[in-house]
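A.B. asks: coordinates only, no sequence provided:
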């Protein structure tokens, strides 16, 4: 085999459709655009979502609810099992959690949830603690100061 013998696979190269080049080409006269109408005319055509004057779908559907994105509080979730990274008798607040790398995202508040087990006696100085987390912390001999 030589370089000049290399050819693309059969069907890989397709000739472009030459429009308006006579009747015998099969793409003559109306140039594949049919007879009259908005889509047969020159220019941009219709915009996406246009339904021919009918009320568009995005306006027919009911508007429901609202988005409170700019005013909502962003919570960072910390599970009880991740508090085992601290030594016995440690005081846990936002600064301590950030120092250990448990919380690193920018957030408005931190909430401790009760997933996992706790084997250390800790003092928690975080306001938001779930009921199951509170029970596990107190069961391990810890306390919640907030």
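C.D. replies: Structure received. Bear in mind the structure is a predicted one, so any value in this text is a computation, not a measurement.
A.B. asks: only C-alpha atoms from now on, for both contacts and neighbour counts.
C.D. replies: Fine.
A.B. asks: check which residues of stretch 59-79 are buried.
C.D. replies: Judged by neighbour count using 16 or more other C-alpha atoms under 10 Å, the buried positions of stretch 59-79 are 76, 78, 79.
A.B. asks: got another one to weigh against that:
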């Protein structure tokens, strides 16, 4: 086979429809747009218009909002940390921080911090310095002899 022998399979490439090219083409004159009206003109895109029926975005109620100050955390399971320690990528004697997890390749890039989750088991005695952790994850780490240091949260009463 040569490069000049390469062809698409029959029917794989469809010729584009050339509209408005004379009455004999079958798509001449109005070009498949019908007669008159807004939709027959060029540059018209009536987004969400449903022919006079109340559009769905107005029929449905508005709910909730997006918190623009919400923090986005990386989630890491205790099993993932244990796997990295077993592979020799993470030092169990050192404090496990966001920087250490990025360096070990456990997470790709640091967001607003790491939240430790309890999926799997951990056997190594590890000290974590993370932004958040589930109760079950803290229990598992402490059961293995480690500890979890979380940032102090200022109460709303102050």
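C.D. replies: Looks like it arrived, so ask away. A quick note: this is a predicted structure, and the numbers were derived from the prediction, not measured.
A.B. asks: please identify which helix or strand holds the corresponding residue of structure 2 for residue 89 of structure 1.
C.D. replies: Counting by TM-score structural alignment, residue 89 of structure 1 lines up with residue 93 in structure 2. For residue 93 of structure 2, there is no enclosing helix or strand under DSSP states H and E.
A.B. asks: longest helix anywhere in structure 1?
C.D. replies: Assignment by DSSP state H gives helix 131-139 as the longest helix of structure 1.
A.B. asks: what span of structure 2 lines up against that helix?
C.D. replies: Counting by TM-score structural alignment, helix 131-139 of structure 1 pairs with residues 135-143 of structure 2.
A.B. asks: show me the helices in structure 2, by range?
C.D. replies: Counting by DSSP H, the segments of structure 2 that form helices are 56-59, 78-86, 98-104, 135-143.
A.B. asks: report the contact partners of residue 45 of structure 2.
C.D. replies: Neighbour list for residue 45 of structure 2: residue 39 [criterion: C-alpha atoms under 8 Å, 6 or more residues apart in numbering].
A.B. asks: so how far is stretch 121-129 of structure 1 from its chain's centroid?
C.D. replies: In terms of C-alpha atoms, centre = their mean, to the nearest Å, the centre of stretch 121-129 of structure 1 is set 32 Å apart from its chain centre.
A.B. asks: outside of that stretch, which residues touch it?
C.D. replies: By C-alpha under 8 Å, 6+ apart, stretch 121-129 of structure 1 touches 88-94, 109-113, 137, 140-146.
A.B. asks: what about 10 Å?
C.D. replies: Identification of contacts with stretch 121-129 of structure 1 by C-alpha atoms under 10 Å, 6 or more residues apart in numbering yields 75, 77-80, 83-84, 86-94, 109-114, 134-135, 137-146.
A.B. asks: burial count for the match of residue 89 of structure 1?
C.D. replies: 12 (other C-alpha atoms under 10 Å).
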